[in-house]
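Visitor: pasting the sequence and the predicted coordinates here, then a few questions.
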Amino acid sequence: MAALDQITGGRCVKSLADIFSGSNKFVIMKSSHIPGKACMELPGLVCGDLEAPVKKLAVTMTLTECNIELAGATGVDAIIAHHPVVDAANSGGVNMRGYLDLYGLSVFELHEAFHGLHPGIAYIHGHQAFRVDIAYGNIPGNIVYVGRALADVPTIGAILDRLNEFMGMGEEQKMLLTEKNVRDCNEICETNVATGGKLLVGSRENKVGTIIHIFPHTGFTAQHLARIKQEHPEADTVIASISRVREDSELVNKAAELGLNFVVGNSHAMEMLENGLPLAAALHNLLPAVEVVLFRERITSTPLYRVGTTAIRNYADYIAREYLINKARRYE
């Protein structure tokens, strides 16, 4: 907890007063106004005992039951999740405390409190940010960078090539090809490969000077883009990363209207390397006696008829036919 507070410059929750007094601006409610689905971010310890010993620590992006099971099976004592943690949603549909206690796990979270602490995402995308706003338009979490292209990143093509190099896209493509060969299925897709960098407006040869770097899923709109272009009229390029946009989105249309190049950068699936890896490195530095590991996920898409073994597919067909479709049988 002390290490996380040092890393964030004191942004972690350290008492109940931090939660309910409004004194910690990183205690934030997130809601789409779907009944019962709101979430409060609590940077710091979410579940566990501050006195519990930690010999092995895992850093992950989003806590899932797969994370909990892997931690339990590999001797992890505590998990630090970047994204906020919610009962049941991040613990396999069951109460979090009971599940974590089963394996002696503590869980921390560090989301908005980690944002804006380092220039790494801008650097990976080929620019040095001279302006960072983590609440653009007074919207918490609506992060915007404005930066100048690095000397060795003179063009749009250089940005795309840099992303491929930093994120090891060649290795990711080899991993996918290996899985396709092992499973004898050429139709498998995988997130990192499917969501690589892409140019939506402009050409690879276009020069790059000042970059507006946005994260569309945080609430950044076409109106925001028009406004920040007025604030930085010298800007020539937009990079959208973490989340992506479609070619016909309002943001892309507005960029074209404003004469801006538009590049789709790393997807959210790559944030483990952009934010998770620096966090893990900082923890390793501050806690040298603790083993630090990263939990990475590979999400694949496989046609139904090729999933698993023949035995498990036959099992699924039997259960679906006899118990889920044909209600003549009952299971109680």
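Guide: Yes, it's here.
Visitor: contacts and neighbour counts: CA atoms only from here.
Guide: Noted.
Visitor: for the stretch 201-332 of the chain, what spans make up the helices?
Guide: 222-231, 250-257, 271, 277-286, 310-319 (DSSP state H, counting those that start in this stretch).
Visitor: so which of those gets nearest Lys14?
Guide: helix 277-286 (18.5 Å; C-alpha to C-alpha).
Visitor: what is the distance between that closest one and the centre of its chain?
Guide: Using C-alpha atoms, centre = their mean, to the nearest Å, the mean C-alpha position of helix 277-286 is found 17 Å from that of the whole chain.
Visitor: and if you look at stretch 80-97?
Guide: Between the centre of stretch 80-97 and the centre of its host chain there is 16 Å, according to C-alpha atoms, centre = their mean.
Visitor: same question, stretch 310-326
Guide: In terms of C-alpha atoms, centre = their mean, the centre of stretch 310-326 is found 35 Å from the chain centre.
Visitor: could the helices of the stretch 201-332 of the chain be laid out in CSV, adding distance to His213 and mean neighbour count?
Guide: Shown next, in CSV, are the helices of the stretch 201-332 of the chain (distance: least, C-alpha to C-alpha, whole Å; neighbours: other C-alpha atoms under 10 Å):
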stretch, distance to His213, mean neighbour count
helix 222-231, 10, 15
helix 250-257, 12, 18
helix 271, 15, 17
helix 277-286, 20, 16
helix 310-319, 45, 12
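Visitor: so which of those comes closest to Val292?
Guide: Distance to Val292, taken as C-alpha to C-alpha, is lowest for helix 277-286 among these, at 6.2 Å.
Visitor: how long is stretch 205-220 end to end?
Guide: 27 Å (C-alpha to C-alpha, to the nearest Å).
Visitor: which other residues reach it?
Guide: Under the criterion C-alpha atoms under 8 Å, 6 or more residues apart in numbering, residues 122, 127, 139, 141-149, 153-157, 234-245 lie in contact with stretch 205-220.
Visitor: from the residues you listed, which land in strands?
Guide: 127, 144-149, 235-242 (DSSP state E).
Visitor: drop anything exposed from the contacts of stretch 205-220.
Guide: Among the contacts of stretch 205-220, those classed as buried by neighbour count (16 or more other C-alpha atoms under 10 Å) are 122, 127, 141-149, 153-157, 235-245.
Visitor: so which residues of the stretch 1-150 of the chain form helices?
Guide: 2-8, 16-20, 65-73, 96-102, 120-124.
Visitor: quick one: buried residues of the first one?
Guide: Buried residues in helix 2-8, counted by 16+ other C-alpha under 10 Å: 4-5, 7-8.
Visitor: this is the comparison structure:
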Amino acid sequence: MKTIHPQHDVGSVLTALNAITGGRVVMDWNEVTAGTNPYVVTKTSNIPGKSVIEIPGLIFGDKQKPVRRIGVGMTLTESVIELASGMQLDLVVVHHPVADAASSGGVPFANYLPLYDLALIELHEAFHGLHPGVTFLHGHRKLKTDICFGGIQGNVLHQGVALEDVQTVKHIVQRIDRWMGRHLDEEVLEAERRIRGEASLQEANLMNPVQVLSGDLDSPVKHVLHFFPHSGFTVEHLKQALSLYPETDTIIVSISRVREHSELVQYARRAGLNFIVGNSHSLEILENGLPLAYALEWMLPGVELFLLKERVTAVPLMQVGNQTMVEYGKSMAEQYLVAGREQAVHK
């Protein structure tokens, strides 16, 4: 006979997440207003009105709402909301912080999410540093992790040692491509190009492959520093890290990327270090989303879990394959957007 599991609600999901994160989740709104939760942080570029407060916990919905189907994703967008609607999900748990309207197609959560009876939880900094998966996928075993390096919340630094089967830079490059299933994404993209007739179609997971910006494929690897440039990691931070771990021979950056002319790369070259650019942010749904989804499945028996993978593509305008929509787009532009306005551009 099939086991009938007790019904879960949003509150029990929060309890599970609080257990998974070791008590980092906001369980009471007073933690936000009183400033007692260190994982409630403000992220800002000092652009007026564009800052966001990260609140690891329930953002929208009722704790008593029954939950049978949960979607786990990275970033909330209107596409994710519509996918959740079509799948009749009860709750979406996203890694990245959400912002009213910005994360929901330009409209407030209060107008949009109730239409689909959808609750929303975010985690971000509260989930960082909980598992060694990101370092494992990049070929090293982390020995130490600082999620506030240089006193900056979210500025994560891993210090580790290469796995037994990783001796060179080439081993790391091959490992990442193999574990992330790059060949599958390549096959899917080629098939879509043929089907749509869009020969130059590009896809986010494939546009930013692993790169070696200092050292060569045969360079030995043993002691690794691994960080994420978008978190505010600077050359001064790198100098500080190298003073703490002078045995370092390899730098790995991932999630965000740097270019060849980056000061970080130039400093690594002068120091004779390998510098590897690993997975892009597009792949974090596998690096962090998959472990989180399996953890929730383990903690909440009977709940259906879904991984919300948002795939982003780009195609040259002249190659858009759906001719009906090409004619639609041209007609709308010519009749309503540019008619009689050409001279304004050429003045």
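Guide: That came through, no problem. Just so it is clear, the structure is predicted and the values come from calculations on it, not from any experiment.
Visitor: hang on, the earlier thing: Val201 of the first structure is nearest to which of the helices of the stretch 201-332 of the first structure?
Guide: Of the helices of the stretch 201-332 of the first structure, the one closest to Val201 of the first structure (C-alpha to C-alpha) turns out to be helix 250-257, at 6.5 Å.
Visitor: what's the matching range in the second structure for that closest one?
Guide: Mapped onto the second structure using TM-score structural alignment, helix 250-257 of the first structure spans residues 263-270.
Visitor: burial count for the corresponding residue of the second structure for Thr218 of the first structure?
Guide: Counting by TM-score structural alignment, Thr218 of the first structure lines up with Ser231 in the second structure. By other C-alpha atoms under 10 Å, 16 other residues sit near Ser231 of the second structure.
Visitor: mind checking how far Ser231 of the second structure is from Thr250 of the second structure?
Guide: From Ser231 of the second structure to Thr250 of the second structure the distance is 19 Å (C-alpha to C-alpha).
Visitor: for Ala204 of the second structure, same thing?
Guide: From Ala204 of the second structure to Thr250 of the second structure the distance is 26 Å (C-alpha to C-alpha).
Visitor: check Leu317 of the second structure too.
Guide: Leu317 of the second structure is 41 Å from Thr250 of the second structure, by C-alpha to C-alpha.
Visitor: Glu342 of the second structure too?
Guide: On the measure of C-alpha to C-alpha, Glu342 of the second structure and Thr250 of the second structure end up 54 Å apart.
Visitor: go on, Trp29 of the second structure?
Guide: According to C-alpha to C-alpha, Trp29 of the second structure stands 43 Å off from Thr250 of the second structure.
Visitor: map Ile195 of the second structure onto the first structure.
Guide: Ile195 of the second structure maps onto Val182 in the first structure, by TM-score structural alignment.
Visitor: actually Lys43 of the second structure, not the one I wrote
Guide: In the first structure, Lys43 of the second structure lands on Lys30 (TM-score structural alignment).
Visitor: neighbours of that match, how many?
Guide: By other C-alpha under 10 Å, 14 other residues sit near Lys30 of the first structure.
Visitor: that one contacts Met40, doesn't it?
Guide: Yes. With contact defined as C-alpha atoms under 8 Å, Lys30 of the first structure counts as touching Met40 (6.1 Å).
Visitor: turn the helices of the stretch 1-150 of the first structure into TSV, columns for distance to Ile34 of the first structure.
Guide: Output for the helices of the stretch 1-150 of the first structure, formatted as TSV (distance: least, C-alpha to C-alpha, whole Å):
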stretch	distance to Ile34 of the first structure
helix 2-8	31
helix 16-20	23
helix 65-73	23
helix 96-102	21
helix 120-124	31
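Visitor: so Ala199 of the second structure sits against Glu192, correct?
Guide: No. Ala199 of the second structure is beyond contact range of Glu192, at 9.0 Å (criterion: C-alpha under 8 Å).
Visitor: Leu110 of the first structure -> the second structure?
Guide: Leu110 of the first structure maps onto Leu123 in the second structure, by TM-score structural alignment.
Visitor: counting neighbours, what do you get for that match?
Guide: Around Leu123 of the second structure there are 26 other residues, counting by other C-alpha under 10 Å.
Visitor: what is the neighbour count of the aligned partner of Ser79 of the second structure in the first structure?
Guide: When the first structure is aligned by TM-score structural alignment, Ser79 of the second structure is paired with Cys66. Per other C-alpha under 10 Å, the neighbour tally for Cys66 of the first structure reads 14.
Visitor: for Val85 of the first structure, see how far away Cys66 of the first structure is.
Guide: Cys66 of the first structure is 14 Å from Val85 of the first structure, by C-alpha to C-alpha.
Visitor: could you do Thr210 of the first structure as well?
Guide: Using C-alpha to C-alpha, Thr210 of the first structure is found at 36 Å from Val85 of the first structure.
Visitor: between those two, which one's more packed in?
Guide: Val85 (26 against 22).
Visitor: that one contacts Leu63, correct?
Guide: Yes. Assessed by C-alpha under 8 Å, Val85 of the first structure is found in contact with Leu63 at 6.8 Å.
Visitor: the corresponding residue of the first structure for Gly181 of the second structure and Asp161 of the first structure: what is the separation?
Guide: Under the alignment (TM-score structural alignment), Gly181 of the second structure maps onto Gly168 of the first structure. According to C-alpha to C-alpha, Gly168 of the first structure and Asp161 of the first structure sit 11 Å apart.
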